[in-house]
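> please find the sequence and the predicted model below.
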Amino acid sequence: MIEILTPDQIDRARTTGALVGDILHGIKERVKPGTNLLEIDVWAKDMILGAGAESCYVDYAPSFGRGPFGHYICTAVNDAVLHGRPRDQRVAAGDLLTLDLAIKTSGVAADAAISFTVGGAPHAENDALIRATEEALAAGIEAAQPGARIGDISAAIGDVLTGAGYPVNTEFGGHGIGTTMHQDPHVSNIGRAGRGYRLRPGLMLAIEPWVMVDTDELKVDEDGWTLRSATGCRTAHTEHTVAILESGNEILTRPTR
């Protein structure tokens, strides 16, 4: 289903998106070497419920997972990149940590992800991965204009990722979002410009470039959820929810501070 939201729903999505951004960056500020992934999940739960919001993950049970997910945030470390199910694991200085969060308020969802190095010290491999996903996200958002096509977004993202020397997986990518978290259209992280669904005002998209250093293949953890690079290489993932407007687009998941 491709959902076109009303102006009132887009306005409510602004509130949801700002909360997503604030929770993600609030958690990032609290993470330090020795932080447990289960501790991060408790922080996310407290912040979501404290704001009167609803988790999109706790009861999430799609066909590709071993559901329900049962947690409030995705936490992926180093070679993990997508659907990272929180577990009893402490992060160390230099680890590459990805946090992915989707919530709903007033009946409208928003979804975003950030990757960062635990401890904050420069780390050449981490920094290159994160920079590539952030630049790819910026390019994808720039291409997400009313009247453009999904393929324009995919091509813009893919040009940045392949230009940085990274292979691109096509199994998982961005997606439509609205009154539910995952909707059509699928937004691949590589593609051909001028192809696919034409973007219309009222469409919301979760655009999410992610990469692995030396492979485009994934493997699944025994938890049935966490997706890791097949070679054990490091990974990064950056995501924003974007609304297509008459005048262009708007990033909804920036933090307010």
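Thanks, I have the structure now.
> drop to CA atoms for contacts and neighbour counts, all remaining ones
Will do.
> all the strands of the stretch 1-150 of the chain, in order from the start?
Taking DSSP state E, counting those that start in this stretch as the criterion, the stretch 1-150 of the chain carries its strands at 54-55, 74-77, 80-82, 96-105, 108-117.
> compare the ones you listed and give me the one nearest Ile153.
For Ile153, the closest of these is strand 108-117, at 16.9 Å, according to CA to CA.
> report the angle between that closest one and strand 96-105.
With axes from the mean of the first three to the mean of the last three CA atoms, to 10 degrees as the basis, strand 108-117 and strand 96-105 are set at 170 degrees to each other.
> list the helices and strands strand 108-117 packs on?
helix 7-30, strand 96-105, helix 124-143, strand 204-207, strand 235-237, strand 240-245 (3 or more CA pairs under 8 Å, 6 or more residues apart in numbering; DSSP states H and E).
> contacts for it, please.
For strand 108-117, the surrounding residues in contact (CA atoms under 8 Å, 6 or more residues apart in numbering) are 9, 12-13, 16-17, 20-21, 24, 56, 93-104, 123, 126-127, 130, 177-181, 206, 208, 236-241, 252-253.
> got another one to weigh against that:
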Amino acid sequence: MAIMLKTPQEIEKMRRSGRVLRQVHDAIKPLVVAGATTMDLEIAANAKIDSFGAKAAFKGYHGFPAALCTSLNHQVVHGMPNKDTVLKDGDILSIDCGVIVDGYYSDAAVTYAIGTPSAKTKKLLEVTEASLEAAILEAVVGGRLGDISAAVQEMCEAQGFGVVREFVGHGIGKAMHEDPQVPNYGSRGKGPRLKAGMVLAIEPMINAGAAEVKVLKDGWTAVTVDGSYSAHFEHTVAITKDGPQVLTR
């Protein structure tokens, strides 16, 4: 495992990338309403990315066709936008996006409820997002990677939710995926020591039911095996001597 530490100057470049990405997410948010299609969101995202002179990180990555991953309800990650998927009351939609600015990547995801979610769905979203915040607090110099992973697992499993194993967070920088992998399950005190200059994409993927997932025939879309809803939240986080800095806040 070759973990690449970033200089303060590189982290500032990644922060600029993260700010652009946050504005892309902010531009999409008002459009996530009943009656919209996931392609509507894709079109808006591309327009916003283009307005900054940035590049969509996902489009063309191993052949992925879009700037956004739009994963609906029981879709966990890597759902593809299309004009036939119309959002309706009671749905949840994960929107994952990455951009490249001046050669540096940023990556962030949010899951939205459309209309009025059920009590269980609302709890799923709240707990998944809270587990991301708990994980970020563990991203400190001298800690262990397992501390971040355990923070997610402990919080989500305590609420009876399934923690996805097949997909994990990752290091990020001049490439979308760098070492180390950042699982959402693990043991405190285990794994690589956390050092200043590490930048991680921390991304809990949590199912309302069982943890098991499968990938559909399209080769991309991952879904829960039991059909339960799945939530996904993500930030790009720099580990610094002054504590964790969320570059995509």
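Noted; the coordinates are in hand. Quantities reported herein were computed from a predicted structural model and do not represent experimental measurements.
> about what we covered before: between the helices and strands packed on strand 108-117 of structure 1, which one is nearest to His71 of structure 1?
strand 96-105 (10.5 Å).
> Provide the aligned range in structure 2 for the closest one.
Using TM-score structural alignment, strand 96-105 of structure 1 lines up with residues 92-101 of structure 2.
> mean shift between that stretch and structure 1?
Its aligned residues in structure 1 lie a mean 0.6 Å from stretch 92-101 of structure 2 after superposition (mean CA distance after the TM-score superposition for structure 1).
> ok, and what's touching that stretch?
The set of residues external to stretch 92-101 of structure 2 that reach it, using CA under 8 Å, 6+ apart, is 13-14, 16-18, 20-21, 25, 49, 53-58, 67-73, 76-77, 105-114, 117, 229, 231-234.
> mind giving me the ChimeraX command for buried ones among those residues?
Buried residues within the contacts of stretch 92-101 of structure 2, by 16 or more other CA atoms under 10 Å, are selected in ChimeraX with:
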select :13,14,16,17,18,20,21,25,49,54,55,56,57,58,67,68,69,70,71,72,73,76,77,105,106,107,108,109,110,111,112,113,114,117,229,231,232,233,234
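> could you dump the strands of the stretch 1-150 of structure 1 into a markdown table and include distance to Arg198 of structure 1?
Below are those laid out as a markdown table (distance: least, CA to CA, whole Å):
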| stretch | distance to Arg198 of structure 1 |
| --- | --- |
| strand 54-55 | 30 |
| strand 74-77 | 31 |
| strand 80-82 | 27 |
| strand 96-105 | 25 |
| strand 108-117 | 21 |
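> of these, which is nearest Ser188 of structure 1?
Per CA to CA, nearest to Ser188 of structure 1 of the strands of the stretch 1-150 of structure 1: strand 80-82, 14.7 Å.
> which bit of structure 2 covers the closest one?
Going by TM-score structural alignment: strand 80-82 of structure 1 matches residues 75-77.
> quick one: contacts of the matching stretch?
Here stretch 75-77 of structure 2 has contacts from 69-71, 94, 205, 207, 213, 221-224, 229-232, using CA under 8 Å, 6+ apart.
> return the closest of those residues with respect to Gly142 of structure 2.
Using CA to CA, these come closest to Gly142 of structure 2 at Met205, 25.6 Å.
> let me see the contact set for the closest one.
Val76, Thr128, Val163, Val164, Phe167, Val168, Asn184, Ser230, Ala231, His232, Phe233.
> 7 Å instead?
Taking CA atoms under 7 Å, 6 or more residues apart in numbering, we find Met205 of structure 2 in contact with Val76, Val163, Val164, Ser230, Ala231, His232.
> excluding its backbone neighbours, what's nearest the last one?
Sequence neighbours aside, Met205 is the residue nearest to His232 of structure 2 in space, at 4.6 Å (criterion: CA to CA, 6 or more residues apart in numbering).
> what residue in structure 1 is paired with that neighbour?
Using TM-score structural alignment, the partner of Met205 of structure 2 in structure 1 is Trp210.
> would you mind measuring from its match to Glu142 of structure 1?
The gap separating Trp210 of structure 1 from Glu142 of structure 1 is 17 Å, by CA to CA, to the nearest Å.
> which parts of stretch 210-220 of structure 1 are buried?
Those would be Trp210, Val211, Met212, Val213, Asp214, Thr215, Asp216, Glu217, Leu218, Val220, for stretch 210-220 of structure 1 by 16+ other CA under 10 Å.
> I meant stretch 78-92 of structure 2, not that one.
Neighbour count says stretch 78-92 of structure 2 has His78, Gly79, Met80, Pro81, Thr85, Leu87, Lys88, Asp91, Ile92 buried, by 16+ other CA under 10 Å.
> closest one of those residues to Leu41 of structure 2?
Distances from Leu41 of structure 2 to the buried residues of stretch 78-92 of structure 2, taken as CA to CA, are shortest for Pro81 (7.9 Å).
> quick check: that closest one touching Asp40?
No. In this structure Pro81 of structure 2 lies outside contact range of Asp40 using CA atoms under 7 Å: 8.4 Å.
> hang on, the earlier thing: which of the contacts of Met205 of structure 2 are still contacts in structure 1?
Using both residues aligned by TM-score structural alignment, their matches' CA atoms under 7 Å, structure 1 keeps these contacts from the contacts of Met205 of structure 2: Ala231, His232.
> excluding its backbone neighbours, what's nearest Asp100 of structure 1?
That would be Ala113: by CA to CA, 6+ apart, it lies 4.1 Å from Asp100 of structure 1.
> typed the wrong thing, it's Thr35 of structure 1
Spatial nearest neighbour of Thr35 of structure 1, chain neighbours left out: Arg90 (5.2 Å); criterion: CA to CA, 6+ apart.
> could you measure the one you found against Thr235 of structure 1, distance?
Counting by CA to CA, the gap from Arg90 of structure 1 to Thr235 of structure 1 is 18 Å.
> and if you look at Cys56 of structure 1?
Counting by CA to CA, the gap from Cys56 of structure 1 to Thr235 of structure 1 is 24 Å.
> tell me which stretches of the stretch 151-257 of structure 1 form helices.
Using DSSP state H, counting those that start in this stretch, no helices are found in the stretch 151-257 of structure 1.
> could you export the contacts of Met205 of structure 2 as TSV, including distance to Ala2 of structure 2?
Below are those laid out as TSV (distance: CA to CA, whole Å):
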residue	distance to Ala2 of structure 2
Val76	28
Val163	26
Val164	25
Ser230	32
Ala231	30
His232	27
